[in-house]
Every structure is written in C-alpha cells, then in structure tokens.
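S.K.: Prediction below, plus the sequence it came from.
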Amino acid sequence: MSDIGFRASADGEVAARASGDIAGTPAFAAILIDTFGADNVSAGAALGTRRFRDWSDTRGVEPLALLRPRDVDTVSRMLAFCHAHGQTVVTQGGLSGLAGGANLLGGEVALSLERMQAIEEIDAVSGTIRVQAGAILQRVQEAAEAANLMMPLDLGARGSCTIGGNLATNAGGNRVIKYGMARESVLGIEAVLADGTIVSDLHKMIKNNSGYDLKQLLVGSEGTLAVITRAVLRLAPRPRAVSTAWCGLSSFAGVTTLLTQARERLGGGVSAFEVMWPSYYDFVTRHVAGIKAPLAGPHAFHVLLESEGSDPARHAEDVEALLASLMEDGVIDDAVLAASTSDAAALWQVRDATAEFPVLMPGLIGFDISFAIADLESVATECAAVLEARWPGITTLFYGHLGDGNLHLIAHHPAPPPGLEEAVDAAVYDVTRRWRGAVSAEHGIGGKKRAYLTHTRDAGAMAAMRAIKRALDPHNILNPGKVFDLPPDAPSAATRGAVSC
C-alpha cells in the first residue's frame, strides 16, 4: 500500500472513528476539503450545474463532494481515507451508461478521473497504447489512427465515454463480432482497491499466465471492486479497405445464412452485422428526420453488413460477389453496396438513429439482452406477443448486433399506466430467463437490473461474486447498491443528507 501517514498514527485512528459518525452527511465534505484541498475536492455551491446522472432514467442524487485527483497516488490516499472513515465512493466517467451504474443513491462522494486523461505511450511494434482511465475513447481512437493503428472498441458515446468507464462496464459496441468486448483489448491494468492499495499490472504481453488474472476480474466489475486508473490496450492493424452493404431478406434463416457465408468467404472478416426487424426500420424511416430508406419495398429483416480487408479493390469485389451469389440463391431479396464513405455513413445513420428515440418516445423502456443467435427470432416474437397481449397498442422495436447475440428492444406506451416500466421489465426478463439469455449484454447491471441478475447467474455464482466483493471491499464503500446487494453484515456509510439532482 502507498504510505498514508494518518493510518499509522493513534491520533489518526481516533479521528477516523470520530469522523466515521458523520460519514455520509454534508459535514464530511469539509473534512475532505481540509485533508486534500479545495483544488482536489468540491462541494456545495462549487458543484455548480454539473451532471451526476447517467443516460438511464434511474434515480440519482448529488454527491456530498466531488473528488478530482490528478494522479494514482492521490486516488490511493483518497480511497484509504474514505475506507478508514467508512465513507462510500462512486466513480464516475463520462456518464453515458444506461443501467444507472454510476448514479449516486445518497450519502456518497463522487470520484472523477477527468484530470487523468493522458495518452502516455503508443508502442507501434507491440501494437499497444497505454492511457490513463480518464482518457476519452475518441481521443484514444484518434491517437491510434495517427500511428496507423486502430482502437477496436467503438460505440456511439465515443466522444464522451472514458476508457475507465469502458473497462469498468466491459463495453461492447459495433465491432464486437470481430474484435470482442472491451476486455479483449486489455493487456494490463493499474487500479486502486478500496483500502488504497495500488495494484499495478501494466504489462504489454499477450501471453501472461502468472497467477490469477486480476485485470479481467476488474473489467466489468462496474466500480464495485476497485478504481481503474490506467490501462495498456491492444491495438489492431488499421484496415485498408472497408465495405458496407445494406441487405433486405425475407426470413431469419436468410439472415443467419448471410452471416455464415460472410464469415466464410470474406477474408478480412465481418466487422459489423446489425439486424433490424421491420418494426425498427419502419419507425426510423418514417419518424426520424433526415433518414433515407436504403431499399424500396418491405422486407422481413434488414441487415447492415460491414467487412474489413487489406486490398481495397479485391475486397470490394469479394463483397459484391458474395451479395450477387446470395441474391441469385434467393437468400437476399435486395441489397445496396456503399460506393463511398458518405454512402456508408448514410447507411449507418439508419442504425444509429436510436439517439432520437428519447425525444420521439418519451418514457421509453429499453432492453439490452442476449441469447444464442439461433433463438433470437423466437425470442423477439415471444416478447412482442407477451407485451401486446398485456398492453394492447404498445410499440415494440427490435434491432441488435446479431453476430454476437445481442438483442435490443424498445417498448413505448402512449398513455403508460402506473407501474408500467416495472411490469414490462418483469415480463421481458422472464422471457429472457426462460430462453436462458443474459439480462445485460453490454451495458452492465448497475442499479437498474440487479433484481434480475439471478435470472442469469445461479446461486453458486452469486455466492462467489459476493465473496469476492467482501474480500476486496470489506466495508462496502465502492459503489454500494450496484450489481447486487450485500447482506447487512457488510455495512456501508450512512445515506443521510442526499439532494436530488
């Protein structure tokens, strides 16, 4: 552990016990400011109009104080101090999450690594980049591109989400089918445990079987086990050719055939395979301004296919040959191949139109679930039927990253009855349980889905997760109330004095 003087003195121990009585109340903010300085700690009016809630519709409150350290040693001292005083801490990144994982429930201090944004090193030979956790994903992508490499992770919130948040939630995004989730890009991590212990494992090696793989334990832990401060990420060669196509198909069997054939016949591999049901496609093309329908006429399914290659001319020919062959075989009904980057952007605009949904459908209920690919059509059909039978006239839109089994569902009722969201959640997650799916594919559990985690994880897995939490965060100070609840024998700080935001 880093050298933290107050923990070694009797006076410090007495102070810790005394101030522990006011942990979780506004008075504790003054103690933090006195200890770490007003430059590192803000509270009260100094918080201004800063946002402290993520993009979900879950409850969030203002923090007792905002901690903004500049280096890992300060993070260590801050966490050790909060640990000794029983003060709960919630780490916040770009606040682009959709599960309430970074929201404060009341009585916590917020910890932001926004001052730790450095891109420290790019190793072109190893194909790695070392960055601080507060670095914005888009800046990391741009740094990789400047070195003629590519950061594989990509998602719509790239301009605001941070690497620390991406790793804490094991972010997915558009390229999972080829490059995997965020965890597949992680070679090394530096993190600070609840008691201030710094765990540094910033190696660049792909092969490293030296004991437990602690970095992968922390990836996806949603800030409940440690605060990620730095990471070494694996980069990919920058593709020299990218082909984008839009396909209309008459059956789900045709969709899976297209996926299988594209994987087998395109040498560079499939980098995106986005599937849209007619409900989604029709809604977007009718209601979202500036969207142009890629194809004429109705289709049972729409697929946005993207493939990468090393030879621009040859790769375009291969994609065109694949589409022509499958159209001749009756697998694809109609297709269009982007002839330019602007054409490709127009096709992606249809898939990315979800950003307009909160305005077009106020109070929408969104789901991020996953299943075996072969089950997706049946699951979507069952979900639509269950919701329509119980709430006639409800709108249900289906789309997703089919190549990795991720299904997104949007439900919206024009005149929602009381308790609609809770009831719809229960209905959809019950279908998810029966089809042995996952209640969270890529957005985490946070506070929004913790009641349904047991639909996906059995009793043994839940017991193991709770044991890990107790071992690394015995006082339950890191993001309490998220992912799952701990029994009363793991106390957390008081939750008095919260102010809604």
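M.R.: Sure thing, it's come through.
S.K.: contacts, neighbours, all on C-alpha from now
M.R.: OK.
S.K.: Which elements pack onto the helix or strand in which Arg230 is found?
M.R.: Assigned by DSSP states H and E, Arg230 belongs to strand 226-234. If you count contacts as 3 or more CA pairs under 8 Å, 6 or more residues apart in numbering; DSSP states H and E, strand 226-234 packs onto strand 128-132, helix 163-168, strand 186-193.
S.K.: That one to strand 128-132, inter-axis angle?
M.R.: Counting by axes from the mean of the first three to the mean of the last three CA atoms, to 10 degrees, strand 226-234 lies at 150 degrees to strand 128-132.
S.K.: Not counting its own residues, what contacts strand 226-234?
M.R.: 72, 91, 113, 116, 127-134, 151, 164, 168, 185-194, 202-204, 218, 472, 478 (CA atoms under 8 Å, 6 or more residues apart in numbering).
S.K.: and what of stretch 336-354?
M.R.: 156, 243-247, 274, 281, 284-285, 288, 291-295, 304, 320.
S.K.: Repeat that for stretch 35-55.
M.R.: If you take CA under 8 Å, 6+ apart as the criterion, stretch 35-55 is touched by 29, 32-33, 59-69, 78, 95-98, 100-104, 501.
S.K.: one step back: relative to strand 186-193, how tilted is the strand holding Arg230?
M.R.: Following the same axes, to 10 degrees, one obtains 160 degrees for the angle between strand 226-234 and strand 186-193.
S.K.: so what secondary structure elements neighbour the helix or strand following strand 226-234?
M.R.: Scanning forward in sequence from strand 226-234 by DSSP H and E, the next helix or strand is strand 236-237. Contacts defined by 3+ CA pairs under 8 Å, 6+ apart place strand 236-237 against strand 149-150.
S.K.: In addition, the following structure is provided for comparison:
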Amino acid sequence: MNTTTTPVDAPEQLFGALSEELGPSAVLTGAEIPNRNCKDWHSLPQVPLAVIRPVDAQGLSSAVVECRRLGLPFVAQGGLTGLCGGAVPEAGWVAISLERMTGIDEIDRAALTMTVKAGTPLETIQTAADDADLFFPLDLGARGSCAIGGNLSTNAGGNRVMRYGMTRELVLGVEVVLPDGTIITGLNKLLKNNSGYDLKQLFIGSEGTLGIITRAVLRLFPKPKSTMTALCRVDDYGAVVALLQSARRDLGPLLSAFEVMWPDFWETATTRAGVRPPLTGGEGFYVLLEVQGTDQQIDAPRLEYWIERTMDLGLVSDATIAQSLAQTHDFWAVRDTGELGRMIGPRLSYDIGLPVSRMDEFATNCKASLGLQIPSCQSIHFGHIGDGNLHLFVWVPGSPAGAQPKDVVDGIVYGLVKEMSGSISAEHGIGSFKKKWLGHARSEAEIALMRTLKKALDPDNLLNPGRVI
C-alpha cells in the first residue's frame, strides 16, 4: 500500500530527496521515461511510476529504502532481453534500472576472475576476456544487449552449458542489495570456499525476487587455441543420441556445443526462410557441434578422424567441417532463429528441459496433439540437446500475436513436460508468464519453501512481487 501523502499522479514529488542524492538524470518520471524501461522482448508495454538509475550499490540501496518508505513495489531491470515478463513493471511500480552500473572493475589473471558491475553487457565481458587472452564461456543470442546481472538473476544457459555449466557455475561471488536496502558484499574470488552457506546461490536464478545483484566475480578460463565447428546429418533420433554418446566419449572435454535441428526446423529454415544449407540433399536430423581445444595441429585431425569413424559406423549420413570463420558463421546461421522468426511472424516460443532419450517422443506426441486440437497449427523443434534443453515454435499461420491459441498450446506442451518429468523452463526463467505452470515442474513442498524464503527476505512483498511463485 502507498503510505505517502503525496499523490501518485505527481510522481516527481515523491522522489525529490532521492533525486538530489543520486544526481541529475537519476530519477525519471512522466514523459522522461524511455520506452525501453516499459517492456521486455515478449511483453506488452507497462509505464512505471518512475525509473531510478543509480550508479552504484549505495545509490541502489537508497532507491530501495525510498521505495519501501513509500510502500511502492519495485523491480530491477538490466538489458530487458527476457522472454518471461520477469523485469516488466506494472502500473504504480518503480523500475530500478542498472543501465548506468556498467564497467569492469578488475581482471585477475592469477585467479582467473573478472569483477564486473551488473549492468555490463555480456558481449563487453566476452571482449574484455578475449583482449586479456582469456575466455568467458557464457554465450547467447542477445549477447550485445543483455546485461550480466540479468544473466545471473535468470541463471542463463546458452550454447556451451554442456561443457561449462549454467551461469551459476561461472560465478564465485556477488554483491547484492536486499529488499530492505542492506548491501551484502560477498565478492569472493576463491574457487574453494566452504565458510557457511553459499549465499550467492540464493540470488542466482531467483529472477530478482530475493535481492538485486549489483556486482559479480566471474570465472574465466584459458582462451581456446582452436575452435572448430562441424555439421552432421543423421537419419533418425536414435542416431542423434548415439552420436552424442560417441562425441562425449571420444571428444571428451573438447566438446563444447551439441545443437540439434529436427527435420521440421531444417526444412523451414532452409526452404521457407531462405537460409542457404551447408549440407544438401537429404532428410533427417541435423547436428551442429563445436569443439574447443588447445592445439589446432592436434585437435583438427582428431575431429576429422572422429567424423570419419562415425560415418564408417553408419551413425552419420553426411558431414562437413567449417574451413573458415565465414563458414562457421554460415553453419550457425542455419541454427539462428532470428531470420526464421521474422519469416514465421507471430508465434509461441517454448523453452523446456527433458530427458535426452525422450525428446523426440515429446516432439512426436506434441505435434500430434497440436494437430488434433488445432488442425491449422504448425510447429518446429530444435535445441541444445547436449544439455537436455529443447525449444519449439508453435504458430497458426495468418493469426496475429494476440490471437495465437496460447492457453491451448500451453496446456499441451506443459502437460507433456509434466508427464515426462521435465522442466517448464530450461534457461529462460518463470517470470510472470509461466508462474501458473510452476507446479508441473516443482512439488508443493518445493514451492512452499520458495515462498518461505521470499517471505523471510521480503516480508512486505515489494521486490518484484507476483513473479516466479
């Protein structure tokens, strides 16, 4: 409840003292509020009461304390590239944007760490690591726009999870502002630290509902000396699983990505979307794999030998290895959903986790159920199969975004996920869009524990309320 006596229809009067403390352009109201702070990639615009833009944890803490004094709900915002409505304000809320909290504090080559501010774009971090002859492995399509704080708060996945793990495996310490304004500075740089609870894990993946991450210590790795990309065609999903097992066994830690495109995805991308296929002349599943090593002279022959052997064994029908950076980009362009999404138009997107052995069973049953209940419906399947993450696009051709049959499709997709003991969100989070389906992937006891944690840290339920649980 709003406890201030100042009318909410004059929001600039609410934050006068805070504006003086944080400086010019730190508090935006009314017509000053940019459109970017009103929505994420898949949400309808919602104009907040105000946008507060601190430059450090102390300023953010002051903003939190003021929001609490006024009884106003508030939400943290990073790059706003989320897909589940987790950082979108509602009417009467305050958006606390980390867009001015950018920069790299330190790169420690001995410890293999980088300390960064939470608003720093992921691509900036990747480039800084590369310039230091090191490597930060987190990578996803929104790398140029997404902020590392958002990556941490959603425990982002991406293309290299099977080798390096989810984002939580790439973080050693965090600085966090709690819902009451308390600053917790836990910028640990030690890989081994069992001194009590691992508090950072409370905030990584909690989608900004338990605290606001302001800085982080990230793990770096030696820069790969060789990166190779191969594209393989296999006849059926059984061969996909066998190829994955072979790659894990024979390529070992060199294997960094194993992406699979179902026949429906490949056909849509290469014929309807006009992407030029690197391999032609055959139906089946297409596997895009990446190998990163330490010696090009050793690693390249090893990959070539492995592919030749899998073809001799009949696992692979056809294959090609990228011979240049341009060819590597061409390979990934087929898997890139940007142009494909523009061709399809309005669609429903799903990000689910499933046992690898049952992914094709899911795809077959899902397509059949969609066809029975929505005869005009179309769908395509693809994903990071090496880490159990399947994506699908579902759409009714010619229907605008608001007319896509979301409720029916959600019921089919998440119903099958529940039957197969999967996850309704492999990497994108829950936000507000998937909240009603959380019980399909989490038990009542687990959800009750989540609520207990939320109540303990945010008893007035003002930090990003109504999200996740």
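M.R.: Structure received. Predicted model, so just to flag it, every value in this text is computed and none were measured.
S.K.: mean distance, the strand holding Arg230 of the first structure to its aligned residues in the second structure?
M.R.: When the second structure is superposed, strand 226-234 of the first structure averages 0.3 Å from its matched positions, counting by mean CA distance after the TM-score superposition for the first structure.
S.K.: Report the secondary structure element holding the residue nearest the centre of the second structure.
M.R.: Centroid-nearest residue in the second structure: Ala156, 3.6 Å away (criterion: CA atoms, centre = their mean). Counting by DSSP H and E, no helix or strand carries Ala156 of the second structure.
S.K.: residue contacts, the counterpart of Cys377 of the second structure in the first structure?
M.R.: Taking TM-score structural alignment, the alignment pairs Cys377 of the second structure with Ile394 from the first structure. Counting by CA under 8 Å, 6+ apart, Ile394 of the first structure makes contact with 387-388, 411-414.
S.K.: hmm, back to that, any idea which of the helices and strands packed on strand 226-234 of the first structure gets closest to Lys449 of the first structure?
M.R.: helix 163-168 (16.2 Å; CA to CA).
S.K.: what does the closest one correspond to over in the second structure?
M.R.: Against the second structure, helix 163-168 of the first structure falls on residues 148-153 (TM-score structural alignment).
S.K.: mean deviation (superposed) between that stretch and the first structure, please.
M.R.: Averaged out, stretch 148-153 of the second structure is 0.4 Å away (mean CA distance after the TM-score superposition for the first structure).
S.K.: Double-check Thr257 of the first structure against Asp329; I have them as touching.
M.R.: No - at 11.0 Å, Thr257 of the first structure does not count as touching Asp329 under the criterion of CA atoms under 8 Å.
S.K.: ok, those two, which is more surrounded?
M.R.: Between Thr257 of the first structure and Asp329, counted using other CA atoms under 10 Å, Thr257 has the larger neighbour count: 15 against 10.
S.K.: against the second structure, where does the strand holding Arg230 of the first structure fall?
M.R.: Using TM-score structural alignment, strand 226-234 of the first structure corresponds to residues 211-219 of the second structure.
S.K.: Of the helices and strands packed on strand 226-234 of the first structure, which stretch is the most buried?
M.R.: helix 163-168 (a mean of 29; mean count of other CA atoms under 10 Å).
S.K.: Just the buried positions in the following helix or strand past that helix, please.
M.R.: Note on helix 163-168 of the first structure: by DSSP H and E, the next helix or strand toward the C-terminus is helix 176-179. Buried residues in helix 176-179 of the first structure, counting neighbours by 16 or more other CA atoms under 10 Å, are found at 176-179.
S.K.: With stretch 274-289 of the second structure instead?
M.R.: By 16+ other CA under 10 Å, the buried positions in stretch 274-289 of the second structure come out as 275, 277-278, 283-289.
S.K.: Repeat that for stretch 358-373 of the first structure.
M.R.: Under the neighbour-count criterion of 16+ other CA under 10 Å, stretch 358-373 of the first structure has 363-372 buried.
S.K.: With stretch 390-410 of the second structure instead?
M.R.: 390-396, 404-406, 409-410.
S.K.: Look up the counterpart of the longest helix along the first structure in the second structure, residue range please.
M.R.: If you go by DSSP state H, the first structure has its longest helix at helix 312-328. Mapping helix 312-328 of the first structure onto the second structure (TM-score structural alignment) gives residues 296-312.
S.K.: And for stretch 103-119 of the first structure?
M.R.: Under TM-score structural alignment, the match for stretch 103-119 of the first structure is residues 88-104.
S.K.: Could you list the residues in contact with that stretch?
M.R.: Contacts to stretch 88-104 of the second structure, defined as CA under 8 Å, 6+ apart, come from residues 8, 37-40, 43, 46-56, 60, 63, 67, 72-79, 114-121, 125, 214.
S.K.: from those, which ones fall inside strands?
M.R.: Of the positions in the contacts of stretch 88-104 of the second structure, 50-52, 74-77, 114-117, 214 sit in strands, assigned by DSSP state E.
S.K.: Using TSV, lay out the residues you listed together with distance to Glu419 of the second structure.
M.R.: Formatted as TSV, those follow (distance: CA to CA, whole Å):
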residue	distance to Glu419 of the second structure
Ala50	43
Val51	42
Ile52	44
Phe74	36
Val75	34
Ala76	35
Gln77	35
Met114	42
Thr115	42
Val116	41
Lys117	41
Thr214	39
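S.K.: Now the two most distant members of those.
M.R.: The widest separation within these (CA to CA) is 32.4 Å, between Ala50 and Met114.
S.K.: Quick check: the aligned residue for Val359 of the first structure in the second structure?
M.R.: Using TM-score structural alignment, Val359 of the first structure pairs with Arg342 in the second structure.
S.K.: how big's the offset between the strand or helix carrying its match and the first structure?
M.R.: Taking DSSP H and E as the criterion, Arg342 of the second structure maps to helix 338-344. Comparing helix 338-344 of the second structure with its match in the first structure after superposition yields a mean distance of 2.5 Å (mean CA distance after the TM-score superposition for the first structure).
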